[in-house]
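Enquirer: Just to be clear, the model below is a prediction. Sequence and coordinates:
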Amino acid sequence: MLTVVSSVLIAVGTVVFCIAGLGLLRLPDVFTRISAIGTAAGIGVAFIVLGVALQDPTLANAIKAMVAILLQVTTSVIGATAIARAAVLRRQHFASGTDLDSVAHLGAVASRPEGQTPGRDR
C-alpha cells in the first residue's frame, strides 16, 4: 500500500512539473511564467520528495524529507520573487489585459509594449 501511495505522489509531482513546462510556453509574460515555475518548484518537489521518502519510511528519511521540502518551498518563493523584481527593474512589459492600476505603486515601470491596448490579446 505504501508503495502505491509513494508512486502516486511521485507521479503527481511529475505532472505538476509538466504543467509548469506548458505554462512556460503558453503564458503571456515573464511575470505569469515566474508564478507558474515558482509554484511548481515548491509543490512539485514536495510531492516527489515525499514520495521518495515513503519508499523507505524511516525516521531519518522523514526528517531529511521535511528539511528538503521546507528548504525547497522557502527558496522557490525567494527565487521567484528575486527574478520578478529583476524583471520589473529591467522594465519588462506586462501582458495585455493586466490591470495596471493594481501595480501602479511600481510607477513608470508598469507599462505595456507600444501599440497594445488593455484587454487586447497578443
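Expert: Good, I have the coordinates.
Enquirer: CA only for contacts and neighbour counts going forward, please
Expert: Will do.
Enquirer: Could you pull out the buried residues of stretch 66-80?
Expert: For stretch 66-80, burial by neighbour count (16 or more other CA atoms under 10 Å) applies to A68, I69, Q72, V73, S76, A80.
Enquirer: Mind listing residues that contact that stretch?
Expert: Stretch 66-80 is contacted from outside by I34, S35, I37, G38, T39, A41, G42, I43, V45, A46, V49, using CA atoms under 8 Å, 6 or more residues apart in numbering.
Enquirer: In addition, the following structure is provided for comparison:
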Amino acid sequence: MTPQTLVGDVFVGLGVLLIGIAAVGLLRLPDVYNRANAVAKAASLGLVSVLLGVVVLAPSGTAVVVLLVAAALQLFTVPIAGYAIGEAAWLSRAPLVPGTHRDRPDGGGGTGA
C-alpha cells in the first residue's frame, strides 16, 4: 500500500464516517432545527472529505478540477441551504424541543415576514 493510497483511503473513510454520523443525527435528534444543523455540517464535510480522497486516489487533471470545484460548491451552498431550511421551519412554526433556549423572550425571530 502506497502512502497516496493510504491518505486517499483515510479521507474516504473519514467522509463515510461523517455521512453516517449525519444519518444517525437525522434519525435521532429531537427537532427539525437540530436535524438540519447536523445534516448540514456533517454531510457537507463528509462529502468534501470523500471528494478529496478521490482526488488523492485518482489525480488526473480533469478529475482534480471537477472534484475541487464540486467540493468548493458544496462548502458554499450547504450552509445557505441549512439556514434556509431552518428559516422555513421557523416561519412555519415547527415545534421546538421543550428545553430549547430562545434568544428573544417573546420567542420571535426569523425575518419578520
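Expert: Yep, it's here. Bear in mind that the values here come from a model prediction, so they are computed numbers and not experimental data.
Enquirer: re the thing from before, tell me the one of the contacts of stretch 66-80 of the first structure nearest I10 of the first structure?
Expert: V49 (7.7 Å; CA to CA).
Enquirer: one step back: list just the nearest of the contacts of stretch 66-80 of the first structure to M1 of the first structure.
Expert: Once CA to CA is applied, the member of the contacts of stretch 66-80 of the first structure that ends up nearest M1 of the first structure is V49, at 17.7 Å.
Enquirer: Aligned counterpart of that closest one in the second structure, please.
Expert: Aligning on TM-score structural alignment places V49 of the first structure opposite L51 in the second structure.
Enquirer: The nearest residue to its match once chain neighbours are set aside: which element?
Expert: Distance criterion CA to CA, 6 or more residues apart in numbering; nearest residue to L51 of the second structure, sequence neighbours excluded, is L67 at 6.0 Å. Assessed by DSSP states H and E, L67 of the second structure sits inside helix 61-91.
Enquirer: Not counting sequence-adjacent ones, nearest residue to the counterpart of L17 of the second structure in the first structure?
Expert: In the first structure, the residue matched to L17 of the second structure (TM-score structural alignment) is V15. Excluding its sequence neighbours, the residue lying closest to V15 of the first structure (CA to CA, 6+ apart) is G44, at 8.0 Å.
Enquirer: Pretty sure A63 of the second structure sits against V55.
Expert: Yes - contact criterion CA atoms under 8 Å: A63 of the second structure and V55 qualify, at 6.8 Å.
Enquirer: quick one, which of these two is more surrounded?
Expert: Between A63 of the second structure and V55, counted using other CA atoms under 10 Å, the more crowded position is V55 (20 against 14).
Enquirer: residues contacting that one?
Expert: G8, A63, V64, L67, L68.
Enquirer: what about 10 Å?
Expert: G8, F11, S49, G61, A63, V64, V65, V66, L67, L68 (CA atoms under 10 Å, 6 or more residues apart in numbering).
Enquirer: likewise G53 of the second structure?
Expert: By CA under 10 Å, 6+ apart, the neighbours of G53 of the second structure are 4-15, 47, 59, 67.
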